[in-house]
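*Asks:* What would the 3D arrangement of this be:
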Amino acid sequence: MQLSKRVQNITPSSTLAITAKAKALKAAGHDVIGLGAGEPDFNTPEHIIEAATLSMKEGETKYTPSGGLTTLKDAIIDKFKQDQQLTYIQEEIMVASGAKHALYTIFQALLDEGDEVIVPAPYWVSYPEQIKLAGGEPIFLQAKEADDFKISKDALSAAITSKTKAFIVNSPSNPTGGLYTKEELQALGEVATEHDVMIISDEIYEKLIYGDVEHHSIASLSDELKKRTVIVNGVSKAYSMTGWRIGYAAGDKALIKAMTDLASHSTSNPTTPAQYGAIAAYQSDQAMVEEMRQAFESRLEKAYEQLIQLPGVSCVKPKGAFYLFPNVKEAAEAGGFATVDEWAGALLDEEKVAVVPGAGFGAPDNIRLSYATSLSLLEEALQRIGHFIKRTSAARKGVQ
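*Replies:* All right, here's what the predicted structure looks like:
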């Protein structure tokens, strides 16, 4: 069988691959601590589960409009008004089968062969693959660790060509946890306006921010920026609903219609009971969101302090999401490993700690650690990593 060139060129998701390997080792009886998964370790709140269950009992098990239930769109519209003071109408909202599906559909609806999308690196692993599947070309713009992994106005401007269709803003970021300030977003928005390019703003982690900072949507900074921005969000992270697969896009009516038409020939509609669960998530008391955010912040503070004590490890302190993204190049070299990927593989094999190598995020000197797990497991994992670093470094010195 001859597979299509487009699928042959896909790089599998490194985050899902490491999670699958960790689960396989655990199933085989090994004491594995998985720090690879990009999902909260809390269950979906009970009132959301009850709302979805009730909807099924009441017969809401059939097709819905391809772009989502009008009642869910209304809940999303209300959320935008309350959180970002942004006003949208029904025709500017498309509900998708997860934020990942919303992004995939944006690229399919937006890009022609050879169109370029600027992707700041480090980046979420699926951005470049989705762009390539739509016939586009990801243009990587490397952000420096010294700049908290954020790109500058000048760097963005220099990367834009006549083929540039859009650039991606992911704030808070997966994998770095970086958060752009209002002023930084304004500067990037000025470049987009000057060069007439679109902005794809991935805001899936907006509710999970820590310290004395605020989340700002670039679309909220001016009417002009709102017109050229498509926002991607969903209920997966803030409400611990990753498996429910409900995300959405908000933006220009023509783009949203094209995305909705495309979805009508692919997914038909987002899962019906899950949409009712999402309605309950947005229309109910938000106290559980804050409780989970506080739990993550507490873990971050303790895990970060333990992490930066490890030899050969440095780390920019994240301001959002639930990841640490340390640079471990020095530790890997001290242990005699040629790459961080090899180091991470040996860490899993020898110490049974699963982390995601940074190469898949465009940062080969780093690894991603998820602190969406219990504090006791985090502390144990970091102890194992510390032991691994000291043991491999000592072994190499002994050989030398």
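*Asks:* switch to C-alpha atoms for all contacts and neighbour counts from now on
*Replies:* OK.
*Asks:* now the strands for the stretch 251-400 of the chain?
*Replies:* Using DSSP state E, counting those that start in this stretch, the strands of the stretch 251-400 of the chain run over residues 323-324, 353-354, 356-357, 367-370.
*Asks:* Mind listing what's buried along stretch 112-126?
*Replies:* The neighbour-count check on stretch 112-126 (16 or more other CA atoms under 10 Å) flags 115, 116, 117, 118, 119, 120, 121, 122, 123, 124, 125, 126 as buried.
*Asks:* for comparison, sequence B:
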Amino acid sequence: MSTAMRQLVHGRRDDVAAPWQRTAAGSNLLGDDGGLGVTIFEEMTTLAARTGAINLGQGFPDEDGPAEIAAAAMDAIRNGANQYAPGKGTLTLRTAVAHHQERFYGLTPDPETEIIVTTGATEALAATLLALTGPGDEVLTFEPFYDAYGAVIGLSGARHTTAPLLAPDFQPDLHALEAAFSERTRMVVVNNPHNPMGSVFSREALTRIVELAHRYDALIVTDEVYEHLTFDVPHIPIATLPGAAERTLTISSAGKTFSFTGWKVGWLSGPADLVAAVRTVKQFLTYSSGAPFQDAVALGLGLPDAFYNGVARDLKAKRDLLSDGLREAGFDVFTPQGTYFVNVDTAPLGFADSLELARRMPEQIGVAAIPVPVFCHPDGARRTRSLLRFAFCKKTEVLQDAAQRLASLKKGA
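*Replies:* Sure thing, here's the model as predicted:
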């Protein structure tokens, strides 16, 4: 390899990592020797496929969403909606997002200037971080954190700081949260409801986040893709709290609510100046995508309350089914208030290392799950060493089968 090529791949100086290295390091994919690993999702999905295990690792449903939404997308394709959508998204979808925010939360974003459509929530997050943070800034997330956060923070060149979510309820530790803020905190990323821990942040916690963001003049970015998947507790968008709206960018998507994760249709809303800054970056990432899906998602956002209530009710039943099976297997189960995910402590079964157990389970009992330490920095990984995450967004019969297989762990403990 030439010197110039080596500099491009490995960084121009020994003390400057290449962008891909910062991205890999931020998502815990870069080994101590500089070697590149694969995501835990790829590793566990590959293991599940090779062994025929039930994959309760990656959070995607195994059933399609509402037929009327799928039919609307197919009609759009037949009717010629197959070229570029507008860069900021179709007006139909932007208007539907605005109506959704007002209907459920009383927020009134302007579809013309305060909403953009993105390629899933992930692009919205990436465009936001790349537009508004960089070297010298700190970006604060809660830990454990969704791995994409660490990856994009690394790519931006900002420093990733964290505040812990502690068992058993995985609410923010407010004292640790305050200590994690500094004069360099440019942005706090709030994932609520929270993946991977399944917690729904309390009003007290959200209020404290807003207070600290004001004190340190930080932006708030809130990832609310599980907003309609909460169980007996309300989802409170942080933008609805006093003093929050002017500094908050809210991100959501169609994938989780409507079970069309492969469509990758997301959106971002907030103050016009911040949205314009994000749009400037976003237009040079994908420009636009998912043209035939956008108006179909708009239809979905207008579905009656019975649909939204039914989604949460059905998912709660699946949560309880899998949780009962996990308890029967001998795990300590942390009952989630939202999302697709239930976490357990493996220590009662004699497994102190959840990563080791996760790598054994597909072949040993035919179930795949995700170890929580992979969503953490080193200190957090030690704190969560025995925690394991299972996805329950699967068919009832699949969860019943998984529960039976998991019972064999207790027998073999």
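*Asks:* picking that back up, out of the buried residues of stretch 112-126 of the first structure, which two sit at the greatest distance?
*Replies:* Distance extremes for these: the farthest pair is 115 and 122 at 20.9 Å, using CA to CA.
*Asks:* Tell me where the stretch 151-300 of the second structure has strands.
*Replies:* Per DSSP E, counting those that start in this stretch, the stretch 151-300 of the second structure carries strands over the ranges 159-166, 171-172, 185-191, 219-223, 248-253, 265-269.
*Asks:* Now distance to residue 132 of the second structure too, for these, in TSV please.
*Replies:* Converted to TSV, these look like this (distance: least, CA to CA, whole Å):
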stretch	distance to residue 132 of the second structure
strand 159-166	13
strand 171-172	24
strand 185-191	8
strand 219-223	9
strand 248-253	11
strand 265-269	14
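*Asks:* Dump the strands of the stretch 251-400 of the first structure into TSV; add distance to residue 36 of the first structure and mean neighbour count as well.
*Replies:* As requested, the strands of the stretch 251-400 of the first structure are arranged in TSV below (distance: least, CA to CA, whole Å; neighbours: other CA atoms under 10 Å):
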stretch	distance to residue 36 of the first structure	mean neighbour count
strand 323-324	9	27
strand 353-354	6	25
strand 356-357	6	28
strand 367-370	6	26
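*Asks:* would TSV of these with distance to residue 85 of the first structure be doable?
*Replies:* Putting the strands of the stretch 251-400 of the first structure into TSV (distance: least, CA to CA, whole Å) gives the following:
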stretch	distance to residue 85 of the first structure
strand 323-324	28
strand 353-354	40
strand 356-357	36
strand 367-370	31
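*Asks:* burial count for residue 42 of the first structure?
*Replies:* When neighbours are counted by other CA atoms under 10 Å, residue 42 of the first structure registers 13.
*Asks:* Skipping adjacent residues, who's closest to it in space?
*Replies:* Of all residues not flanking residue 42 of the first structure in the chain, residue 240 sits nearest, at 6.3 Å (CA to CA, 6 or more residues apart in numbering).
*Asks:* Return the residues in contact with the aligned residue in the second structure for the one you found.
*Replies:* In the second structure, residue 240 of the first structure lines up with residue 259, judged by TM-score structural alignment. By CA atoms under 8 Å, 6 or more residues apart in numbering, residue 259 of the second structure lies in contact with 60, 61, 63, 64, 65.
*Asks:* which position in the first structure aligns with the third one?
*Replies:* So that's residue 63 of the second structure. In the first structure, residue 63 of the second structure lines up with residue 42, judged by TM-score structural alignment.
*Asks:* Sounds good, over and out.
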